[in-house]
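Q: Any chance you could fold what I've pasted below:
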Amino acid sequence: MTTIYETYTVESEGLTVSLLVWRRFRQPMFGMVERILEINYGLAEKGIFLPVGTQVMIPVDPPTERAVNALPAIQLWD
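A: Here you go, the predicted structure:
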């Protein structure tokens, strides 16, 4: 399976990798922040807030079955 990537350029201050993932997918993507940090060598050293002008490659392949069901459902009341 070939992974497809999108390149995103940071255009405003205050953007984190986690927020970037949320804005792109509009749902929790378990493990996606870690994947982005692996793909984009040196991105973690830029700090928690990405500098304006930073280019970030984001994998957009469909999530695996394991990633979708990563956490069990929790019931607050019985």
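Q: Could you use CA atoms for every contact and neighbour count after this?
A: Noted.
Q: pretty sure residue 33 is in a helix, no?
A: Yes - assigned with DSSP: H, G, I helix; E, B strand; the rest coil, residue 33 falls within a helix.
Q: My guess is it contacts residue 18. True?
A: Yes - using C-alpha atoms under 8 Å, residue 33 is in contact with residue 18, at 6.1 Å.
Q: Identify the residues contacting residue 50.
A: 10, 13, 14, 15, 16, 17 (C-alpha atoms under 8 Å, 6 or more residues apart in numbering).
Q: I'd like the structure of this one too, to check against the first:
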Amino acid sequence: MAAAKRLVAQQGDMLDLLIWREAGLGPSELTRVLNANPGLVDSGAVLPLGTVVIIPATADAVTTRVRPLIQLWD
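A: Reported below is the predicted structural model:
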């Protein structure tokens, strides 16, 4: 089982962008993250700078993402 992660919002971050960029999680994980962070919804669409967001640990969560390889030249 993976440990819970602490993410810190940068200026202009929205929750979905933050969890995608830092943890590789998609929109299907928003409810789980919001349930683990009571009151986070009251922050508004754009999170205040420095807001700490907890990503709860789960046994089946995949926290790594693979980015496609982009080649500019052959």
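Q: What would you report as the TM-score here?
A: With the length set by TM-score structural alignment, normalised by the length of structure 2, the two chains reach a TM-score of 0.65; 60 aligned residues with a C-alpha RMSD of 2.3 Å.
Q: Now go through the contacts of residue 50 of structure 1 and say which are in helices.
A: Mapping the contacts of residue 50 of structure 1 onto helices (DSSP state H) picks out residue 17.
Q: Can you pick out the most distant pair from the contacts of residue 50 of structure 1?
A: Greatest spatial distance among the contacts of residue 50 of structure 1 (C-alpha to C-alpha): 13 and 17, at 12.2 Å.
Q: Compare neighbour counts for these two and give me the winner.
A: residue 17 (20 against 11; other C-alpha atoms under 10 Å).
Q: Not counting residues beside it along the chain, what's closest to the corresponding residue of structure 2 for that one?
A: Structural alignment (TM-score structural alignment) places residue 17 of structure 1 against residue 15 in structure 2. The spatial neighbour of residue 15 of structure 2 that comes closest, neighbours along the chain excluded (C-alpha to C-alpha, 6 or more residues apart in numbering), is residue 47 at 6.9 Å.
Q: Please report the distance of the counterpart of that neighbour in structure 1 from residue 40 of structure 1.
A: Residue pairing (TM-score structural alignment): residue 47 of structure 2 is matched to residue 50 of structure 1. From residue 50 of structure 1 across to residue 40 of structure 1, the span is 12 Å (C-alpha to C-alpha, to the nearest Å).
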